[in-house]
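**Q** coords please:
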Amino acid sequence: MKVGVVLGTGHGEKGTTGAVVDDLLTRMRQRTDVELDLVRTDELTLGPSCPACLACMTAGEQACPNSDNAAPARAVMDAADLVIFATPVHSFTLSATMKRFVDHFAYLIHRPRYFGTPAVLVSTAAGAGHDAALGYLKTAIRRWGFHTVAELGVNGPGLEKAPYRAKVDRALDEIASTAVQAVRDGGEPTPTTSDLIGFRVARLLVESGRDDGPVDAAYWDERGWFDADWFTDAKVPRVANTVAGFVEGRIRKGIANGSAKPYRG
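**A** A predicted model of the protein is given here:
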């Protein structure tokens, strides 16, 4: 079983986040053979931020000025049977280098490829913020094709307390079993209403940008997605698909008429 780890902390494997991931891997190794491939986001040299030039979408990912530096992370995800994405919580969200990593793979929202690959999300914090950090990661990587099978948010200082440590250990045991079983089972889960809306919004973006982004359109054409209801042959729930179609219609109308409203909270 090939496990990829994207570790979004400057403390590496010796920090709290790295230690929790290591504890999870130890438990997974008790259940199956694990071949590990790890990338540290702090070592990717992606610059202060994504340049937001959109070259990855309009001309292909190789056109990104940081393409070579992002390549090791792409290789880890491409080869993995399961990927663990792990980040500390910084100011109620994920770390800056993990965010930079996500930004540099924005083209995967338009050209997703990881359907059928399960993911486990891990965060650690001195206080709160797990919901925001893990929620963002879950949404982002789902748009790339991954499906999250387990999440764990751990309070670092709490690990010094035996009762809390015991709860974390039980959670790690459960997640290790879930992760291994997810790889053995394989397949892609039934898409949710949110998934189907995301599919239709992505299709709308690619359709409307066909002239400016022929790379995206060619990718969709090759896979027949313009005429599909979902990215894979997983069963599409009828009611959820109807709701997604209604939302798509409203979006199309808002764009065509200029009647869409700015977000006001």
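**Q** hey, let's count contacts and neighbours off CA atoms from now on
**A** Fine.
**Q** Give me the distance between Ala55 and Leu82.
**A** 29 Å (CA to CA, to the nearest Å).
**Q** Which residue of the two possesses the greater neighbour count?
**A** More neighbours surround Leu82 than the other of Ala55 and Leu82, with 26 against 16 (other CA atoms under 10 Å).
**Q** how much space between the more buried one and Phe146?
**A** 9 Å.
**Q** Next, show the common contact partners of these two.
**A** Common neighbours of Leu82 and Phe146 (criterion: CA atoms under 8 Å, 6 or more residues apart in numbering): Thr117, Pro118, Ala119.
**Q** mind listing the helices for the stretch 151-265 of the chain?
**A** Shown for the stretch 151-265 of the chain, the helices assigned by DSSP state H, counting those that start in this stretch span residues 162-185, 193-208, 214-223, 238-257.
**Q** which one of those has the most crowded surroundings?
**A** Most buried of those, by mean neighbour count (mean count of other CA atoms under 10 Å): helix 193-208, with a mean of 19.
**Q** Report all helices and strands that it contacts.
**A** helix 107-110, helix 214-223, helix 238-257 (3 or more CA pairs under 8 Å, 6 or more residues apart in numbering; DSSP states H and E).
**Q** now what about the second one, what contacts it?
**A** Residues lying outside helix 214-223 but in contact with it, judged by CA under 8 Å, 6+ apart, are Met57, Thr58, Ala59, Gly60, His110, Arg111, Val206, Glu207, Arg210, Phe226.
**Q** Please repeat the previous calculation with a cut-off of 10 Å.
**A** Helix 214-223 has contacts (CA atoms under 10 Å, 6 or more residues apart in numbering) with 56-61, 107-108, 110-112, 203, 205-211, 224-227, 231-232.
**Q** Can I get the buried part of those as one ChimeraX selection?
**A** To isolate the buried subset of the contacts of helix 214-223 in ChimeraX, counting by 16 or more other CA atoms under 10 Å, use the following:
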select :56,57,58,60,61,107,108,110,111,112,203,206,207,209,225,226,231,232
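**Q** Dump the helices of the stretch 151-265 of the chain into TSV; add distance to Leu36 as well.
**A** TSV is the format used below for those (distance: least, CA to CA, whole Å):
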stretch	distance to Leu36
helix 162-185	14
helix 193-208	29
helix 214-223	30
helix 238-257	37
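**Q** One more, please, to line up against the first structure:
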Amino acid sequence: MSSTAAESELNSLIRHAGAHRMRPPGHPRESGRSATFPQAEREVIHLHEVNLPACDGQLDVIKEGENLTGAMSGLGAVYSAMRRADVVVFASPVHNFTVSALLKNFIDLMVFESHRPSFIGKPAVLVATAMGAGQDRLFAYLRDVVHSWGFRVVGCLGAAASMLDEPWYEARLQGAIGQLAGRVATRIADQRPRVGLRDVVAFNIWRLVVEINRENTPIDHEYWSRRGWLSAHYYYPCRTWPPARWIARLIATAVRHQIIGRKLKPVT
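**A** You can find the predicted model right below:
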């Protein structure tokens, strides 16, 4: 998924990946804007070509549920493509140390996924290009977002946009893509992936939010309850640092006491 109207550097990076046979498995399609790699197929969605409305608030979607028809049909098409895929690659240039405005708008429209995640355990790869710094901060933000949607990030690739046509940098990029492809293949095959402390804490905090806001957003509570997450350690079976669950529960308990005891303070 590419998220900028000025896409030459991202397209170049995608071509490099294709030349190196980066091979996430995909679903064959008889039509559509797709291109086939050896033993794989990719479908590239450019967000500037999708009819997405500007997000002006999604509180009704959070409380009442998403409607991906009508004005949101473009979002529905992207959502369906992501659901069909075996691996989703999120690609964005670095704009002021974060994702592009196009991708940010898409993320805002997809806010229901943070409350009712449906991409549970689906592998995701993050790709970024930058003229200077900021890739690490973009990855940190985007990783948190897609984790809240249920994805597990299996790899990241950041490239210097100004160097993509330099032969010496191309050689290094090819090597990095090859290493990333190997990691992605290994992690995709892992049936019990490793999850970090930050992810376990985030899951516990989200569960706390769902429980506390049961009356305000019953649709969230019903969704989590139906999937057994209100009593689970994580969205899916995983391995983690042994003390992580204990630490996450302590943090969630402390946050609960702050909320119930009306001790929350404005962030300053």
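**Q** Would you pull the TM-score for this pair?
**A** TM-score of the superposed chains, computed with TM-score structural alignment, normalised by the length of the first structure, equals 0.88; 255 aligned residues with a CA RMSD of 2.1 Å.
**Q** surely Asp86 of the second structure meets Ala189?
**A** No - Asp86 of the second structure is beyond contact range of Ala189, at 11.8 Å (criterion: CA atoms under 10 Å).
**Q** Next up, the contacts around Pro243 of the second structure.
**A** Leu197.
**Q** Translate it into the numbering of the first structure.
**A** Under the alignment by TM-score structural alignment, Pro243 of the second structure pairs with Val239 in the first structure.
**Q** swap in Gln135 of the second structure?
**A** Aligned partner of Gln135 of the second structure by TM-score structural alignment: His130.
**Q** Kindly report the same for Gly182 of the second structure.
**A** For Gly182 of the second structure, the residue aligned by TM-score structural alignment is Ser177.
**Q** Starting from Leu24 of the first structure, give me the distance back to that match.
**A** 10 Å.
**Q** Same check on Ala179 of the first structure?
**A** 10 Å.
**Q** hey, what's in contact with both of the two?
**A** In contact with both Ala179 of the first structure and Leu24: Ile84, using CA under 10 Å, 6+ apart.
**Q** The helices and strands packed on helix 193-208 of the first structure: which one's closest to Thr41 of the first structure?
**A** Thr41 of the first structure lies closest to helix 107-110 among those, at 17.5 Å (CA to CA).
**Q** Just give me the mean distance for that closest one relative to the second structure.
**A** Following the fit onto the second structure, the mean deviation recorded for helix 107-110 of the first structure is 1.2 Å by mean CA distance after the TM-score superposition for the first structure.
**Q** Superposed on the second structure, what's the mean shift for the following helix or strand past that helix?
**A** Next in sequence after helix 107-110 of the first structure, counting helices and strands by DSSP states H and E, comes strand 118-125. Superposed on the second structure, strand 118-125 of the first structure shows a mean distance to its aligned partners of 1.0 Å (mean CA distance after the TM-score superposition for the first structure).
**Q** packing partners for the host helix or strand of Val76 of the first structure?
**A** Val76 of the first structure is part of helix 67-79, with elements assigned from DSSP H and E. If you count contacts as 3 or more CA pairs under 10 Å, 6 or more residues apart in numbering; DSSP states H and E, helix 67-79 of the first structure packs onto strand 2-7, strand 35-40, strand 82-90.
**Q** To what extent does the longest one diverge from the second structure after superposition?
**A** Strand 82-90 of the first structure, aligned to the second structure and superposed, deviates on average by 0.7 Å (mean CA distance after the TM-score superposition for the first structure).
**Q** tell me, the following helix or strand past that strand lands on which residues of the second structure?
**A** Sequence-wise, the next helix or strand downstream of strand 82-90 of the first structure (DSSP H and E) is strand 93-94. On the second structure, the counterpart of strand 93-94 of the first structure by TM-score structural alignment is residues 98-99.
**Q** For the most centrally placed residue in the first structure, which non-adjacent residue is spatially closest?
**A** Centroid check for the first structure by CA atoms, centre = their mean gives Ile141 as the closest residue, at 1.5 Å. The shortest distance from Ile141 of the first structure to any non-neighbouring residue, by CA to CA, 6 or more residues apart in numbering, is to His147 (7.6 Å).
**Q** Number of residues surrounding that neighbour?
**A** The burial count for His147 of the first structure: 23, using other CA under 10 Å.
**Q** Map Val88 of the second structure onto the first structure.
**A** Going residue by residue (TM-score structural alignment), Val88 of the second structure aligns to Val83.
**Q** Also Arg256 of the second structure?
**A** Going residue by residue (TM-score structural alignment), Arg256 of the second structure aligns to Arg252.
**Q** my read: that match touches Val201, true?
**A** Yes - with contact defined as CA under 10 Å, Arg252 of the first structure reaches Val201; the gap is 9.4 Å.
**Q** picking that back up, of the helices and strands packed on helix 193-208 of the first structure, which approaches Gly153 of the first structure most closely?
**A** helix 107-110 (25.2 Å).
**Q** how far away is Leu196 of the first structure from Gly245 of the first structure?
**A** Distance from Leu196 of the first structure to Gly245 of the first structure, by CA to CA: 9 Å.
**Q** Mutual contacts of these two, please.
**A** Asp229.
**Q** In contact with the nearest residue to His130 of the first structure once chain neighbours are set aside, which residues?
**A** Among residues not flanking His130 of the first structure along the chain, Gly153 sits closest, at 5.5 Å (CA to CA, 6+ apart). By CA under 10 Å, 6+ apart, the contact set of Gly153 of the first structure is 17, 20, 86-89, 121-125, 128-131, 133-134, 168.
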